[in-house]
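J.: coordinates only, no sequence provided:
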């Protein structure tokens, strides 16, 4: 089986870019979201990104126009689910919502359809049991920004068939990405478990008063060769994403070490989620440019 038609559910930053990646590879792609305004904003942002890439000589105007013509949007799930080879879920990181969606997709999609989640918070088996096709269920975990990052983690659940994994691997290579296969499921998978260890230690250093946000990020970039520091990365991907991931893991294990830190919890509770809200570990202007570092006292208090 080859993947020719793709449905992406959830038109946020990740879902919309995953849809664009698939469209650029030649797939016919549907992008679904319950909110029309979110879909309209996604299409507008994708068009701007494609225009910028054409201006930089990374893509041709003809290729981007063709890709955008292969991408359609819908607020009605039935419109695209009835005849699709692959579904990639990229909605909010809340397990009940994902299970409800996959149960609907299981009813709507033809038997050949592979169901996949972009989640790194939840392993395949946590979602596959909401369907009658655990053998055709897996995780395809893209990284932000999906248009740029090459890695896609392909995670099989205990019941995922070899055929589904093989098809998923071929799809990842088809869209120009590099697959990393996990033969056994584990929360966080590979990359985020490694990143999580760095992030947790960075927060311990910050909360212990050993170094500030900027110093820790600078060390990660200049000593370890990271493209950005852990606090810069949390602001980019959304502090709430990490918070929800840690919360889900803590609910599963009950281990206090898995719970979100006090600093991250405080930021999320007052809505300081990083670049998308204009403030997180750093402060940003209306164009998304960083203007200041938030000190520890401000992180713990109010502003």
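T.: On my side now, so go ahead. All values derive from a computational prediction rather than experimental measurement.

J.: okay, CA-based contacts and neighbour counts for the rest of this
T.: Fine.

J.: let me see the ranges of the helices in the stretch 1-150 of the chain.
T.: 13-24, 36-55, 61-69, 78-81, 95-108, 124-128 (DSSP state H, counting those that start in this stretch).

J.: now the angle from the second one to helix 13-24?
T.: Comparing the axes of helix 36-55 and helix 13-24 via axes from the mean of the first three to the mean of the last three Cα atoms, to 10 degrees yields an angle of 60 degrees.

J.: any chance you could list what contacts helix 36-55?
T.: 11-13, 16-17, 20, 31-33, 59-61, 64, 68, 73-75 (Cα atoms under 8 Å, 6 or more residues apart in numbering).

J.: again, only this time at 6 Å
T.: For helix 36-55, contacts defined as Cα atoms under 6 Å, 6 or more residues apart in numbering pick out 11, 16, 59, 60, 61.

J.: ok, the first one next?
T.: Residues outside helix 13-24 that contact it (Cα under 6 Å, 6+ apart): 29, 42, 67, 70, 90, 146, 147, 175.

J.: so which of the residues you listed belong to strands?
T.: residue 29 (DSSP state E).

J.: which of the contacts of helix 36-55 lies closest to residue 230?
T.: Taking Cα to Cα as the measure, residue 16 is the one of those closest to residue 230, at 24.3 Å.

J.: number of nearby residues for that closest one?
T.: Neighbourhood size, residue 16 [other Cα atoms under 10 Å]: 27.

J.: state the distance from it to residue 281.
T.: Taking Cα to Cα, to the nearest Å as the measure, residue 16 falls 25 Å from residue 281.

J.: below is structure B, check it against A:
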């Protein structure tokens, strides 16, 4: 099928607005959907700042940035938007029951051929797909933060995801200018989350044991392993509140090696979630 219109559910959030921006830059018409216009306006402001940075860096012309921005609309009506879309991407908080509810609602209004994708970083795609009558057209597209910068989309097949669905999403990712890997087994945390989370949790333990500061842990991974950013900075960017939930889910499936540390819980209990609150394992000034 031809995909020209894309909707992003959770489009006001940190990941959702970035996904919408990528699709718009690639020439698709995008509708960001969220529960309030306030959330959507915040997402649009982030997109505006991101596009401005890309123009300053010479990654986009001013004309291309303006054209991309004009292709982005917003809505608080999921059903009305879903009835008109060619492809739906869910990017809400990591709560599997909420995700299932979104997919149930999308399934009821989207055309039968429309593929529904989840940006989950950990939940079984088959469990999300079970809320629909089209499990063969449900797939995981795990983006990385920030979506306009990161090159990879991890594609995750559910038990019933069809070959045609996989091929369509791989081709769409190429239109987005992204590279892909495929997680063939629908397992908790997929490939990338299992790898990064075990590194992040160990980095947290190192800090709590007083072995090194967060800054030196991050710097070690950047300089020794050529990581673009350190593991604690990665956790701060993604949100420590989100990381706690993901860590607890991974612990349930794979054991104590993924268990969230007490220091992490203390930061989250104090309302320090990382970039979005201005403080996590490091200080960032104003909330972002």
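T.: Perfect, I can see it now. Since the model is a prediction, treat every value here as computed from it, not as a measurement.

J.: and the helices of the stretch 1-150 of structure 1: which comes nearest residue 7 of structure 1?
T.: helix 78-81 (6.6 Å).

J.: average gap between that closest one and structure 2?
T.: With mean Cα distance after the TM-score superposition for structure 1, helix 78-81 of structure 1 departs from structure 2 by a mean of 1.6 Å once superposed.

J.: for that helix, what is the distance to the chain centroid?
T.: Helix 78-81 of structure 1 sits 22 Å away from the centroid of its parent chain (Cα atoms, centre = their mean, to the nearest Å).

J.: distance check, residue 211 of structure 1 against residue 139 of structure 1.
T.: From residue 211 of structure 1 across to residue 139 of structure 1, the span is 37 Å (Cα to Cα).

J.: what about these two, which has more around it?
T.: More crowded of residue 211 of structure 1 and residue 139, by other Cα under 10 Å: residue 139, with 30 against 16.

J.: ok, which of the helices of the stretch 1-150 of structure 1 comes nearest residue 198 of structure 1?
T.: Nearest to residue 198 of structure 1, of the helices of the stretch 1-150 of structure 1 and by Cα to Cα, is helix 13-24 at 22.5 Å.

J.: show me where the stretch 201-303 of structure 1 has helices.
T.: Under DSSP H, counting those that start in this stretch, the stretch 201-303 of structure 1 gives helices at 213-222, 230-237, 239-253, 262-269, 296-300.

J.: and the contacts of the first one?
T.: Residues outside helix 213-222 of structure 1 that contact it (Cα under 6 Å, 6+ apart) are 226, 227, 228, 229.

J.: so which of those sit within strands?
T.: Secondary structure from DSSP E places none of the contacts of helix 213-222 of structure 1 in strands.

J.: which of those are buried?
T.: Buried by 16 or more other Cα atoms under 10 Å: 228, 229, out of the contacts of helix 213-222 of structure 1.

J.: do you know how far residue 192 of structure 2 is from residue 72 of structure 2?
T.: Applying Cα to Cα to residue 192 of structure 2 and residue 72 of structure 2 gives a distance of 29 Å.

J.: how about residue 152 of structure 2?
T.: 22 Å.

J.: for residue 118 of structure 2, same thing?
T.: Residue 118 of structure 2 is 20 Å from residue 72 of structure 2, by Cα to Cα.

J.: just want to know which of those two has more residues nearby.
T.: More neighbours surround residue 118 than the other of residue 118 of structure 2 and residue 72, with 28 against 22 (other Cα under 10 Å).

J.: which ones are touching the more buried one?
T.: Contacts of residue 118 of structure 2 by Cα under 6 Å, 6+ apart are 89, 90, 140, 141.

J.: try 10 Å
T.: 8-9, 88-92, 99-100, 102-103, 125, 128-129, 138-143, 155-156 (Cα atoms under 10 Å, 6 or more residues apart in numbering).
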